[in-house]
Every structure is written in C-alpha cells, then in structure tokens.
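Novice: Predicted structure and sequence below. I'll ask about it afterward.
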Amino acid sequence: MNLYDISSVEVGEHFYWTIGDFQVHGQVLINSWIVIGILIAMAVLTTRDLKAVPEGGQNFIEYVLEFIRDLTKTQIGEAEYRNWVPFVGTMFLFIFVSNWSGALIPWRIIELPNGELGAPTNDINTTAGLALLTSLAYFYGGLNKRGLGYFSKYIQPTPILLPINILEDFTKPLSLSFRLFGNILADELVVGVLISLVPLVIPIPLMFLGLFTSGIQALIFATLSAAYIGEAMEGH
C-alpha cells in the first residue's frame, strides 16, 4: 500500500460537495450550520427580554456564561481573562452542542444521496480546524502580550530544549484534535453497532454515558485551550 492509498482511507461514508477543484464533506457543513443555528436561536430566545432578576432561559444562559467566565479566569488569570471569554465560550458551546447532537439525534435515519450525517466533531477536519484556531489564539495572545520576547520561551530554561519546545507547538493541536475526534467517533460507532444488534435495551445506558463523555470532552478542549493561551501570555 503506497502513501496515496493510505491517504484515501476513510472512516464511514461521506457526502461530498465539489467546489472548483476541491471536495468538501457536505455532511459536516450541514451539521455545523445546524449547530450554529441552535446556538444563535438559544442566544436570541434567552436574551430578548432581559430582566434585573433573571428567570427561565435568562437564568440558564447567565449560569452558562458564569461557568465559562470562571473557567477562563482560572486558566488565564484575573488580569487578562475577560478578552478571551468569547473565544473560550464559543469553543466550549460549539463542541458541547455538536457532541450532544451526535449522542441524541439519530442522524443516520436521514437519507442522503450518498454518505451519512453525524456530529460535526466526529470528523477529523472539524476537530483539526478547532485545534488550529486554538494554536493561532495562543500565538496571538503571546505575541500581543510579550512581543518578540514571546519566542524566548523556546530556549528556556536552556537552549538545549529548543527542538523539544518547538515540537510541543505541533503536539498541542494534534493531541487536541485527535482526542476529541477519537472519543466522539468511538461513542457513535459503539452506539450505532449496538442499536443494530440489540435495538431496545442495551444502547440506552450507553447513550447516557455518551452524553456525559461528550460534555467532558467539550470541557477538556475548552480548558486546555484556555490553559495554552494563559501559558503563552505568562511565558512559563
């Protein structure tokens, strides 16, 4: 098997759109738009009638915002965290709703000309894109806060560690993307296989377990993203 054959190996079936000379995974874009629509609708519905004493949807959204704010403050620090709450919050909410959509919605009952639907985060392209955004964010945060002095971290505590410190910047997005992709894909595959074999009883507790692990994976991704940003800005 040559390298071209290896690169053509796929997990599951994909619905492709052809744009010019490129092929994109149509089902990923469709589901991503659905998730974005859910988030926008939730934001509009819970904030259109704000009250001094929150209740109902406003109470829920304020709790979510407070949770994200505390997470960001813990990882980045009191002085700098406010500017990063929107980024960390967007990452957390998009991944959380994407993961839960895969655990709750039986996407495969929706027939496509080819391929199948699933959570956006069960595609490596989505998770890699999110991980690269995190990399850009912590590079921007470090350069914005420390200027060119940011690059001194590569030779600390000793210049001998320069190759290892450079390699670390490649391993961070790799670990973020593959951890999220692997967990969500494995959960959907296990539930899908069990539903086909034992459709009534066994999949139900596994679906609840999938909801729990999906939420944990969103929390891990957002926490590590904020931690990397805080580390870049502090320089240690």
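Specialist: Cool, the structure landed. Numbers count the residues shown, from 1 in each chain.
Novice: CA only for contacts and neighbour counts going forward, please
Specialist: Will do.
Novice: Leu136 versus Thr72, what's the distance?
Specialist: 17 Å (C-alpha to C-alpha, to the nearest Å).
Novice: So for the two, which residue has more residues nearby?
Specialist: Thr72 (29 against 13; other C-alpha atoms under 10 Å).
Novice: Now do the SS call for that one.
Specialist: helix (DSSP: H, G, I helix; E, B strand; the rest coil).
Novice: Second structure for comparison follows:
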Amino acid sequence: MTLKFLVNKLLPTVFVLLASATALNAAGGEVSSHAYQLHEIMGMPITNSMLTTWVIALALILAVRLAVGTPQLIPTKGQAVFESVYSGLESVMEPIVGSKLINKVLPLLICLFLFILINNWSGLLPGVGAFGFKDAEGNLNYFFRPANSDLNTTIALAAIAMLGWLYFVLRYAGIKLLAHDLFGNKAEKDSTPLPLYFFLSLVFLLVGLIEVVSIGIRPLTLSMRLFGNILGGETLLAKIIDMLPWYVPGALPFYLLETLVGLIQALVFTLLTAVYIGLICNHEEEH
C-alpha cells in the first residue's frame, strides 16, 4: 500500500465516512436558520457560529505563521503556497481595481476570500453540527455551526466589505469624484447643445439617485446571497445524510458539489467587493 494510494484513495473515503456519520446527522435532517446561544459574557451572547469563526480565524493565523514564518528570498513550500494564492488573486483583481490600488486593496480581498472560503467549507468537516449539549427544553445545542449559514455572520462580512469600500473610495478617489461619478453629467459640454446638456444633467441626477439606492442594498444582497447558498447546502446535506445509513458514502457527490459551491460563493463575494471599489477608484484609462 503506497503513500499515493493512501492520499488519493483511502483518506478521502475515510473522511466522507466520518463526515457522513457525524455532520448534522444528530439534527434528524433539519438545519436551523439561526445560531444557538452557548454562553453569555457580560451580557453578550456567545453563539456556536461565533465559536466557529473564532476557531477558523485562529487556525488561519496559525497556519500562515507556521507555513510561512519569516518570509525568505528563496521561499519555503508553505510560503510558496501562500504566495501562489496571493499572486493568483492579484492577477484576477488587478484589472478590476487598477494597478495603482491593487497593493492597497488586495490584503482586504485576500482576507475576505480565505475567511469566507474556510467558513463555507467548515460544514463539510466531521463533527460540525453534530456534537453539543441539551438545553432546559431538551433541544440539542451544537458547539460548532457552519458560520456562513448564520445570517449574522454574513451581515458582518458584508458590513466589513462595505466599510472597506467606503474607506478606499474616500481615501483614494475623494468625495468630489464620488459625487461626480454618481450624479455628474458625463456628456461633453463643449460638443453638446445647451438644452440637451441640461436635460442630460437631470437624467444623470435621477440615475445617481437610483445608484445610491443600489449602493444601499449592496450589504443586503451580499449577505443574503452567501447565507442562502450555504444554508441551502447544509440543508441538502442534512437531508441526504438522514436518508442513508452512516456507512454508505452516498453523500460524496453532494460533498463535492458543496465544495465547489463554497469556492464559487467565496470568489463571488470577493469579486463583487473588488468591483464596487473599482467602479469608483479605477479611472486609470480615461485620460
């Protein structure tokens, strides 16, 4: 039995069996749309989704520190992995936000992408959504819950993304450019008849008001899109696992599907954040 066989054949099968035996099976095929409160500290409730985000954040920090350590001119294997992720996202995001802003925006985008990706995949780990304690009413409260299946987590992520958008827009574009981009007349005044120019000014003003409404609902669309997809995936897995005995790896195709969905949703969230920033700040090619 070679190492290649263990890695490529045996370990994935064992992982799926363990996950099928534990993940969400105790819920009887049901996934709650809200997190459970595990404890309370100084009046602040501590939920299982919060606990999951803390564990993942700590794991990411430790993974980067242990894999990279002190950056070297000749990178180690761990440093090369993270540099590949960095350069890959940089090549995707640079045309969107612009070459002048990419090095300033990329840390935020990388943090969002990795944190959302691992949280999306956390529901596939054995033990998540399976172990906990019973409350006074006899309900089982799980210690760990896929964080992005909790609307509070996705709202917080959307708020961070929009605060980042606001900072970069005000810092590197300015209020004047923002106001012109939203409400300003984009027609050339010298080559446009004056009556038509004033009419276009009114049109652009109305379009700007619609754009303000669009900006206002961006946090809602970002958070609901991510929440809906992850909660839907968790519900699907719970139903499939509840229908099958623990030793039947019939959920494998759905685990692969949710792995792909988690990656796509993390990339969509990050790309939309980059697009929102680039729409205002990336005007490098205009003049």
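Specialist: It's in. Given the structure is predicted, the values throughout are model-derived calculations rather than measurements.
Novice: Superposing both, give me the TM-score.
Specialist: Their TM-score after superposition, calculated using TM-score structural alignment, normalised by the length of the first structure, is reported as 0.87; 226 aligned residues with a C-alpha RMSD of 2.2 Å.
Novice: For stretch 51-67 of the second structure, buried residues please.
Specialist: Leu51, Thr52, Thr53, Ile56, Ala57, Leu60, Ala67 (16 or more other C-alpha atoms under 10 Å).
Novice: okay but the second one is in contact with Asn148, surely?
Specialist: In other words, Thr52 of the second structure. No. Contact between Thr52 of the second structure and Asn148 fails when scored by C-alpha atoms under 8 Å: they sit 9.8 Å apart.
Novice: can you tell me which of the buried residues of stretch 51-67 of the second structure are in strands?
Specialist: When the buried residues of stretch 51-67 of the second structure are checked against strands (DSSP state E), there are no matches.
Novice: Can you tell me the element the spatially most central residue of the first structure falls in?
Specialist: With distances taken as C-alpha atoms, centre = their mean, Ile95 lies nearest the centre of the first structure, 4.0 Å away. In this assignment (DSSP states H and E), Ile95 of the first structure forms part of helix 85-104.
Novice: who does that helix touch, helix- and strand-wise?
Specialist: Helices and strands touching helix 85-104 of the first structure, as assessed by 3 or more C-alpha pairs under 8 Å, 6 or more residues apart in numbering; DSSP states H and E, comprise helix 26-47, helix 57-76, helix 162-197, helix 203-234.
Novice: Turn these into TSV, columns for distance to Trp100 of the first structure.
Specialist: Shown next, in TSV, are those (distance: least, C-alpha to C-alpha, whole Å):
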stretch	distance to Trp100 of the first structure
helix 26-47	10
helix 57-76	16
helix 162-197	10
helix 203-234	6
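Novice: out of these, deepest packed?
Specialist: With neighbours defined as mean count of other C-alpha atoms under 10 Å, these peak in mean count at helix 203-234, which reaches a mean of 20.
Novice: what does Trp165 of the second structure align to in the first structure?
Specialist: Matched by TM-score structural alignment, Trp165 of the second structure corresponds to Tyr138 in the first structure.
Novice: What span of the first structure is stretch 95-104 of the second structure aligned with?
Specialist: Stretch 95-104 of the second structure maps onto residues 74-83 of the first structure, going by TM-score structural alignment.
Novice: Run the chain-centre distance for that stretch.
Specialist: Centroid separation for stretch 74-83 of the first structure versus its chain: 20 Å, with C-alpha atoms, centre = their mean, to the nearest Å.
Novice: next one: stretch 168-184 of the first structure
Specialist: On C-alpha atoms, centre = their mean, the centre of stretch 168-184 of the first structure falls 10 Å from the chain's centre.
Novice: With stretch 45-55 of the second structure instead?
Specialist: The answer for stretch 45-55 of the second structure is 16 Å, by C-alpha atoms, centre = their mean.
Novice: same check, this time on stretch 108-126 of the second structure
Specialist: For stretch 108-126 of the second structure - counting by C-alpha atoms, centre = their mean - the centre lies 6 Å from the chain centre.
Novice: And the contacts of it?
Specialist: 15, 18-23, 53, 56-57, 60, 86, 89, 128-129, 145-148, 157, 164, 230, 234, 255, 258-259, 262-263, 265-267, 269-270, 273-274 (C-alpha atoms under 8 Å, 6 or more residues apart in numbering).
Novice: residues of stretch 110-124 of the first structure that come out buried?
Specialist: In stretch 110-124 of the first structure, the ones that count as buried by 16+ other C-alpha under 10 Å are Gly115, Glu116, Leu117, Gly118, Ala119, Pro120, Thr121, Asn122, Asp123, Ile124.
Novice: What separation is found between the N-terminal and C-terminal residues of that stretch?
Specialist: Stretch 110-124 of the first structure end-to-end distance (C-alpha to C-alpha) = 22 Å.
Novice: wait, which of the helices and strands packed on helix 85-104 of the first structure is closest to Leu143 of the first structure?
Specialist: helix 203-234 (7.9 Å; C-alpha to C-alpha).
Novice: Doesn't Glu13 of the first structure belong to a strand?
Specialist: No. Looking at Glu13 of the first structure with three-state DSSP, it is coil, so not inside a strand.
Novice: Thank you kindly, that will do.
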